[in-house]
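Student: Generate coordinates for the sequence data below:
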Amino acid sequence: MGLCWLELACVFAAPFSVHPVAATGADRPARKVVLIAGKKSHGPGTHEYEKDVKLLKHCLDSSPDVKQVAAEVHLNGWPADPATLDDADTIVLISDGSDRNEQAHPLLRGDHLAVIGKQMDRGCGFVAIHYTVFVPSKKAGKQFLEWIGGYFDYQDGPPPRGWYSKIQTATTTVTPASPHHPICRGLKPFTLREEYYYNIRFRENDPRLVPILTTPIPGEPAAQVVAWAVERKDGGRGFGFTGGHFHSNWKLENYRKMVLNAILWTARSEAPADGVRSSLPEM
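Tutor: Predicted coordinates for the structure are as follows:
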């Protein structure tokens, strides 16, 4: 079920190291974040997956608010050695989706979906950004509903296109929807030009689901949820954000803060009261 904000309110009254040396024992950081970038498929300035994850690593490594967190970057949609996922506290994936070609989505290749499922079963966190949330309903929809709470449904809508979820590029004001949630710490409403995915497929009346960001969409009668979070029964935490189209949006402090807060939260390490401070690498 795709939920707008009004409906949800009713439900809830240095160089980048691609292969860092693994720490062990007492030397192991308290939290490990695995950042995975898919292969680029769009023009300059959009869907800059590699640049996105390297920027996030820089922010995590340099923030005065992030302590004992090791972030590592993996390219081409999957770690060269998947064993690095076995002790990850959260996995962040920014990649192509599967609506044009299922094999374009890293999790739909080989045993990747099952490997991630094993990590989710042990309580690992999962963050999916932008095009990553495009998955086929029958092959991965159930998993995404469980792991992060929702996905872009491009198969179960009306003809001729068959899309249930929607896309629109617009400049809007985005608003923190759940001010008391740790991901919303320090966030304020801000103006954002974005390729929004909305009318996301959520479970009906999912008690775990917490809206994080909402925004009015031109032509839609109610504000739409464009970022959300869940805490699973296995203890794992998930976060979905449909923004991420334009790489330049990382220049916005609130934009970075929300994603960094979410990464820490899904790794079971919470942001400070004013959110995670960050500085930008050269863009």
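
Student: When you work out contacts or count neighbours from here on, use the C-alpha atoms and nothing else.
Tutor: Noted.

Student: Residue 122: neighbour count?
Tutor: By other CA atoms under 10 Å, 14 other residues sit near residue 122.

Student: give me every residue that touches it.
Tutor: Residue 122 sits next to 234, 236 when contact means CA atoms under 8 Å, 6 or more residues apart in numbering.

Student: Following up with a second sequence; could you model it the same way so I can compare the two?
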Amino acid sequence: MQVDRRSFVRRTAWAGVSALGFLSERHSNRLQAAPPAAEVPLRVCVWCEGTAKKSVYPDDIDGALAKYLGRRDGVNVVRARLGDPGSGLDDKTLDNTDVLVWWGRLRHDDVPRDRVEAIVRRVTAGQLGFVALHAACASKPFRELMGTSCEPGRWREDGQPEHISIKTPDHPIAQGIAPFTLAKTDMFAEPFKVPTPETVVLVSTWDQGETMRSGLTWTIDKGRVVYLRPGHDAFPVLVHPSIRKVIGNAVLWAGHRA
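Tutor: Okay, here's the model as predicted:
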């Protein structure tokens, strides 16, 4: 079959366009099919004083929480204690931490001032999230971040039930949590002397009528801070499934992953 020059040019041009379209489609399909890059793990440090009762927490607070948090996808956990070199808060540790979970009750005054300043500096710069548990409301870093005494109105340690309701169910910290009761714990009561929180996630009540905002969040400069009230070391509160889940959710929120 004879083809004139003009027809030949038109046919070869169309073939080229079709080939380019086919190659472009194949390239697009390859891009769409490519697996997403793995998310960098969230680096969490669980810090405590090392003073918890062995009868309740055989591996102390850091051991109890690290074991649980380490099972969550995308989370790498290390443990640190006040008795470690640099009080467990040396610059290398802090620089390799995205979220610091803090449990303290008896030895607040033993935390060195320079370590407090190092923590606060990183939190306000957005380099470090801070999750304070139970009596850590009286810790030096938390008080420095809040700028207030952070004292509850009163407290007692008589092992009575604590009823925890969900004030803001759509907040990431409350995800997967329904109202629940801790069979034995201590009590903190309002007024809780902290700045107005960004969000009140949890509220606790006791049968004698006390109430306490027990899950609070703040954004301080560029950093996220969480306070969770439950966690007295005389009772196995931190092994309760709902408390563990709340702490895990708080870690993700403080680390900008939720």
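
Student: so residue 18 of the second structure is in which element?
Tutor: Secondary structure assignment for residue 18 of the second structure, by DSSP states H and E: helix 5-33.

Student: does residue 170 of the first structure count as helix, strand or coil?
Tutor: Classification of residue 170 of the first structure using DSSP: H, G, I helix; E, B strand; the rest coil returns strand.

Student: Surely it touches residue 195?
Tutor: Yes. Judged on CA atoms under 8 Å, residue 170 of the first structure makes contact with residue 195 at a distance of 6.6 Å.

Student: who's more crowded, the two?
Tutor: Taking other CA under 10 Å, residue 170 of the first structure and residue 195 do not tie; residue 195 has more neighbours (18 against 14).

Student: Can you give me the distance of the closest residue to residue 228 of the second structure other than its chain neighbours to residue 58 of the second structure?
Tutor: Among residues not flanking residue 228 of the second structure along the chain, residue 215 sits closest, at 4.6 Å (CA to CA, 6 or more residues apart in numbering). According to CA to CA, to the nearest Å, residue 215 of the second structure stands 26 Å off from residue 58 of the second structure.

Student: swap in residue 83 of the second structure?
Tutor: Remark: distance between residue 83 of the second structure and residue 58 of the second structure (CA to CA) = 17 Å.

Student: Could I get the full set of helices for the stretch 1-150 of the first structure?
Tutor: Secondary structure of the stretch 1-150 of the first structure (DSSP state H, counting those that start in this stretch): helices at 5-11, 49-62, 112-121, 142-147.

Student: okay, and the third one goes to which residues in the second structure?
Tutor: Helix 112-121 of the first structure falls opposite residues 115-124 of the second structure when the two are matched by TM-score structural alignment.

Student: how big is the offset of that stretch relative to the first structure?
Tutor: Taken against the first structure, stretch 115-124 of the second structure registers an average deviation of 1.4 Å after superposition, with mean CA distance after the TM-score superposition for the first structure.

Student: roughly how far out does that stretch sit from the chain middle?
Tutor: Distance, stretch centre to chain centre, for stretch 115-124 of the second structure: 17 Å (CA atoms, centre = their mean, to the nearest Å).

Student: If you count surrounding residues, which of residue 215 and residue 58 of the second structure has more?
Tutor: Each of residue 215 of the second structure and residue 58 has its neighbours counted (other CA under 10 Å); residue 215 has more, 28 against 11.

Student: Quick one: map that one onto the first structure.
Tutor: Looks like residue 215 of the second structure aligns to residue 227 there (TM-score structural alignment).

Student: same thing with residue 78 of the second structure?
Tutor: Residue 78 of the second structure maps onto residue 72 in the first structure, by TM-score structural alignment.

Student: Would you quantify the distance from that match to residue 263 of the first structure?
Tutor: According to CA to CA, residue 72 of the first structure and residue 263 of the first structure sit 13 Å apart.

Student: so what sits against both of those two?
Tutor: The contact lists of residue 72 of the first structure and residue 263 share residue 33, where a contact means CA under 8 Å, 6+ apart.

Student: what about these two, which has more around it?
Tutor: Shown here are residue 72 of the first structure and residue 263; by other CA under 10 Å, residue 263 has more neighbours (30 against 24).

Student: and that one, how far is that from residue 119 of the first structure?
Tutor: In this view, residue 263 of the first structure and residue 119 of the first structure are 16 Å apart by CA to CA.

Student: same question, residue 224 of the first structure
Tutor: For residue 224 of the first structure relative to residue 119 of the first structure (CA to CA), the value is 30 Å.

Student: swap in residue 185 of the first structure?
Tutor: Distance from residue 185 of the first structure to residue 119 of the first structure, by CA to CA: 27 Å.

Student: Three-state assignment for the residue nearest to residue 208 of the first structure when sequence neighbours are not counted, please.
Tutor: Spatial nearest neighbour of residue 208 of the first structure, excluding adjacent residues (CA to CA, 6+ apart): residue 230 at 5.1 Å. Secondary structure, three-state DSSP: residue 230 of the first structure is strand.

Student: ok, now how distant is residue 230 of the first structure from residue 96 of the first structure?
Tutor: 22 Å.

Student: Then residue 265 of the first structure?
Tutor: Separation of residue 265 of the first structure from residue 96 of the first structure (CA to CA): 24 Å.

Student: likewise residue 115 of the first structure?
Tutor: According to CA to CA, residue 115 of the first structure and residue 96 of the first structure sit 19 Å apart.

Student: When these two are compared, which one has more neighbours?
Tutor: Taking other CA under 10 Å, residue 115 of the first structure and residue 96 do not tie; residue 96 has more neighbours (29 against 15).

Student: Touching, the more buried one and residue 108? I think so.
Tutor: No. Contact criterion CA under 8 Å: residue 96 of the first structure and residue 108 do not qualify, at 11.0 Å.

Student: so who does the most centrally placed residue in the first structure touch?
Tutor: The centroid of the first structure falls nearest to residue 128 when counting by CA atoms, centre = their mean (3.1 Å). Neighbour list for residue 128 of the first structure: 92-94, 148, 239-241 [criterion: CA under 8 Å, 6+ apart].
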